[in-house]
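> Everything below, folded, please.
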Amino acid sequence: MVLRMRDHMSLLIVLMLLWAGMEAVVVASDVRMSMLDGQTREGQLTSISGENISFNENGMSVNLGMTDVLAVEISAARTVPPQDPQVLSLNDGSRLHGSAIVRSAKELTIESPGLGRVSVDSRKVQSVRLQSDNPAYRAQWATFLQRESEKDLLVVAKRDGTGLDFLAGVVTSIGAEKIEFLLDGENVPVPSARVYGVVFAKAAAEGSEQAGTKSTIRVTSVSGDFLAAKSVSLENEKLQIESAWGQSLTVPLEQIQKIDLSGGRVQFLSDLEPLEERFDGVDLEGDLLSGLTDKEQQKLLFGPRRDTTMERHSKIRLRGREYSRGLCIHSRTEISWALDQQYSSLDCIAGIDDEVAFNGLYKVGLKISGDDRVLFEQIIATTDEPISLHLPVDGVSTLTILVDFGDEDSTCDWLDLADARLIIAKDKP
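The predicted structure follows:
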């Protein structure tokens, strides 16, 4: 009897130790880290504190300085579509999905499923979308977001459903039932259900001393939220975030997709104004579309896209993975940028976009040059896996990218340079 009890106790202890070991494995999340030197490191993330990142790599504990890391991606993260209809966008680039948006003269609040109640200074708000995303309105809404206006834009859906319309005035409050709107000095209550969204006056945001506060960290959640942050720390699988708008937030690491630490050290190529951009047409002879469209119309149809594919409103996608930044370039196009010896490397992932990659075997040519020196040149086929490039551009004054016909044909020539970024040199001339 004693032996049996001892056996049971021994078994219980073994099970407890095994369970503890399993817990220890769960606590450390598998991550992939993009380094400043172009390398990628993988391991189990254990903590982020101060200026250091700690992780286990091949059974060894490693500490890295944050200045050496561009991004931390959670390997097990799986994106999930947001369930809440409303979207809050801030001037610092933050974008949150949620519900129950309420705005007063000084403060705006939103109920976020992952963050709880988020409170923001009204002057830091760029826009709010109050209704569910409507694909038919997406392009028009994006245009409203780019408008420079000294007044708030109250955006409503046309009654016949054919598009969006707007009124320019001053939004004094937003509630669940109505929006108070000053139009030509007269207060007009508008039912909230009628309003698709509000784009706030640019002048008000620029007049705020802290509205354009720069943040160096960007956190992306699995539901597609973006949070601009001043600092982050990690302990016991909880990410502590000091947001750019001044609120402290705690998020389980399982809800995080990526921690981007590249702010101030990276220039996205899609944000850099080209020195020269030349589109030579979609065929060698130049007569494929002759009589159908002129060269300018062809450029509108097939010219380079920034952060989208040729379809303009579709994200860049390579082998199932979506990218929010990058270029999509059709043959035959040549683009040059002035680097002025300010950068150390060009990093990107090159491949033919998923939208056309599975339509047959086609090829496109890619040539990247720094001044008069060829940095990379290759024919890329629709069947090829995406290529990760890390090209040194130290001392380069002009960067030139040529996307050419790879098989004397431009069919499926949607060449993506996903996540294309220039690393700013530490010691600029």
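
> For the rest of this, base every contact and every neighbour count on C-alpha atoms.
OK.

> Could you pull out the helices in the chain for me?
Under the criterion DSSP state H, helices of the chain are mapped to 2-27, 138-146, 202-207, 295-302, 354-357.

> what's the most buried one of those?
Per residue and on average, the most neighbours among the helices of the chain fall to helix 354-357, with a mean of 19 (mean count of other Cα atoms under 10 Å).

> ok, back up a step: which of the helices of the chain sits closest to Ala338?
The minimum distance between Ala338 and the helices of the chain falls on helix 295-302, with 22.1 Å, by Cα to Cα.

> Give me the distance between the closest one and the centre of its chain.
A distance of 27 Å separates the centroid of the chain from that of helix 295-302, by Cα atoms, centre = their mean, to the nearest Å.

> what helices or strands is that helix leaning on?
Packing contacts for helix 295-302, counted by 3 or more Cα pairs under 8 Å, 6 or more residues apart in numbering; DSSP states H and E, involve no helix or strand.

> can we see that at 10 Å?
Helices and strands touching helix 295-302, by 3 or more Cα pairs under 10 Å, 6 or more residues apart in numbering; DSSP states H and E, are strand 276-279, strand 326-330.

> compare with the first, here's sequence two:
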Amino acid sequence: MLTKTLLLLLLSVIPVRVSTTDGKSVQGTFQGIGSGELQIGVDGETQTYGFDALSSLTPVTPPDATGPTMRVILAAGSEVAAQELSLTDETLSIQPRRQSRLEVPVKQVRAIRFRGATAAVNPAWLAKLEDERRGDTIAIRREGDMLDFIEGVITSISADTVGLELDGDEIQAPIAKLEGVIFGGTKVSSNPGDIQVVDSYGSRWSAAEMLPSQADAPLHLKLAGGITHTLPLEHVESIRWTGGLSLLATVKPAVSSHTEYVQSKLDRDMLNAWFAPKPADGQDLVMYGRSTVEYRIDEGFKTFAAGVRRDKSVRKATETTVRVYVDEKMVWEESINNNQPLGFELPVVEGRRLKIEVDPGSQGDLGNTIRILRPRLLR
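The predicted model follows:
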């Protein structure tokens, strides 16, 4: 009994590295979570840090694990690497690897991707994910990495099939032939949890709170959306208290500009008020004609994700090119010819500045109103 107790004690002592908001770094052993505070052992003493003073926590020895490829994307910001799942009676049951099962109301689920992300399929999948829809959608993977989308009502999900009601008939679509499913009518949260926990299996947990827990007990997360989950500390790759997502529509740009195709003598402040890039619907950006908007990339952000399409207020327009730059290096460029959205996820690791440019070329900028869908930086 003594040997078993000693072993459990040793396993509970996990060396961690803590960074604070004032730039300090402290190394010690994890001692537990209090009410809004972290406790670590340093040189035989327990030090306490309020969450508002913390930036991040990482284990000194990162966990080494391989996660499942299937991902469940929750409306409130979490992305769960799922080993198994099932949908019955409006509840999605998710089994992460070596963690407790989650029971999530389907109205809080944005999408499920059954396959791993690939460069060939990402643009079509991410664009559909960002696009507005009322009904549910299944994405079928065809030869040549093409996706076909069918709308209906998703009624069930089992280990092998997705049930879809289509024009009054129900079909069973084999998961082996699907890229994923997207749920219609799910409202995406613009305020994901301030705490992001990344585990070694690939899940990203957006937590509104971390509830009290002891050193030898799992972390107790209250996710954005009111769902709770327990996560063993030995599975944790990182914890960030500064948030895992930055919606650019809520951030003041470092630089914003607009140039008219036809020069005008109107007051510049008035023109900028009309045509400079501006937020729309709390999450999107609208950019007119020849314009640019630039943002600072804070430390720790790794990915820039967004969708791009012509604004639905435009009925007819000439071709427009949208470009994305990281530190003045162009990392994405596409021509927008119609109202179909395009999506992307771009690495920004070690980048300091992000710029989005809309260029109508030499054809004039009449009707070239571009909507950038949920542009966001992700840690």
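
> any chance of the helices and strands packed on helix 295-302 of structure 1 in CSV, plus mean neighbour count and distance to Phe226 of structure 1?
Shown next, in CSV, are these (neighbours: other Cα atoms under 10 Å; distance: least, Cα to Cα, whole Å):
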stretch, mean neighbour count, distance to Phe226 of structure 1
strand 276-279, 15, 31
strand 326-330, 28, 17
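
> out of those, which comes closest to Ile352 of structure 1?
Across these, closest to Ile352 of structure 1 is strand 326-330 (Cα to Cα), at 8.8 Å.

> Could you tell me the angle between the closest one and helix 295-302?
Relative orientation of strand 326-330 of structure 1 and helix 295-302, computed by axes from the mean of the first three to the mean of the last three Cα atoms, to 10 degrees: 130 degrees.

> what's the single longest strand in structure 2?
Longest strand of structure 2, by residue count under DSSP state E: strand 146-157.

> Only the buried residues of it, if you could.
Neighbour counts over strand 146-157 of structure 2 (16 or more other Cα atoms under 10 Å) mark 147, 149, 151-157 as buried.

> roughly how far apart are the closest residue to Ile368 of structure 1 other than its chain neighbours and Ser336 of structure 1?
In space, and not counting its chain neighbours, Ile368 of structure 1 is closest to Ile401: 4.6 Å by Cα to Cα, 6 or more residues apart in numbering. Ile401 of structure 1 sits 6 Å away from Ser336 of structure 1, going by Cα to Cα, to the nearest Å.

> what about the equivalent of Gln95 of structure 2 over in structure 1, neighbour count?
Here Gln95 of structure 2 is matched to Glu111 in structure 1, going by TM-score structural alignment. Other residues within reach of Glu111 of structure 1, judged by other Cα atoms under 10 Å, total 19.

> got the contact list for the nearest residue to Glu111 of structure 1 once chain neighbours are set aside?
Nearest-residue entry for Glu111 of structure 1: Arg117, 4.6 Å, with adjacent residues in sequence omitted and distances by Cα to Cα, 6+ apart. Taking Cα atoms under 10 Å, 6 or more residues apart in numbering as the contact definition, Arg117 of structure 1 lies against 98-101, 109-111, 249.

> Most neighbours among the residues you listed, please name it.
Taking other Cα under 10 Å as the neighbour criterion, Gly98 ranks highest of those with 25 neighbours.

> Please name the residues that touch it.
The contact partners of Gly98 of structure 1, by Cα under 10 Å, 6+ apart, come to 82-88, 109-118, 130, 225.

> ok, now which ones touch the corresponding residue of structure 2 for Phe181 of structure 1?
Here Phe181 of structure 1 is matched to Leu164 in structure 2, going by TM-score structural alignment. Shown here is Leu164 of structure 2, whose contacts under the criterion Cα under 10 Å, 6+ apart are 136-138, 150-157, 170-173.

> Now Leu164 of structure 2: closest residue in space that isn't a chain neighbour?
For Leu164 of structure 2, the nearest residue in space outside its immediate sequence neighbours is Ile154; the separation is 4.5 Å by Cα to Cα, 6+ apart.

> distance of that neighbour from Ile372 of structure 2?
28 Å.

> For the counterpart of Gln83 of structure 2 in structure 1, give its distance to Gln86 of structure 1.
Taking TM-score structural alignment for the superposition, Gln83 of structure 2 sits opposite Ser99 in structure 1. Using Cα to Cα, one obtains 5 Å as the distance from Ser99 of structure 1 to Gln86 of structure 1.

> before we move on, the earlier item: tell me, what's touching Ile401 and Ser336 of structure 1 both at once?
Common contacts of Ile401 of structure 1 and Ser336 (Cα under 10 Å, 6+ apart): 277, 368-370.

> Can you say which of those residues are buried?
In terms of neighbour count (16+ other Cα under 10 Å), the buried residues within the shared contacts of Ile401 and Ser336 of structure 1 are 368-370.

> which one among those gets closest to Met22 of structure 1?
Here the nearest of these to Met22 of structure 1, counting by Cα to Cα, is Ile368; it sits at 47.9 Å.

> so that closest one touches Pro392, yeah?
No. Counting by Cα atoms under 10 Å, Ile368 of structure 1 sits too far from Pro392 to count as a contact (11.3 Å).

> what residues do the two have in common as contacts?
Here Ile368 of structure 1 and Pro392 share the contacting residues Leu375, scored by Cα under 10 Å, 6+ apart.

> give the contact list for the corresponding residue of structure 2 for Ala139 of structure 1.
Using TM-score structural alignment to pair residues, one finds that Ala139 of structure 1 aligns to Pro123 in structure 2. By Cα under 10 Å, 6+ apart, the residues touching Pro123 of structure 2 are 129, 307, 341-345.

> which of those residues count as buried?
Buried subset of the contacts of Pro123 of structure 2 (neighbour count, 16+ other Cα under 10 Å): 129, 307, 341-345.

> Show me which pair in those residues is furthest apart.
Of all pairs drawn from those, the one with the longest distance (Cα to Cα) is Pro341 and Glu345, at 13.8 Å.
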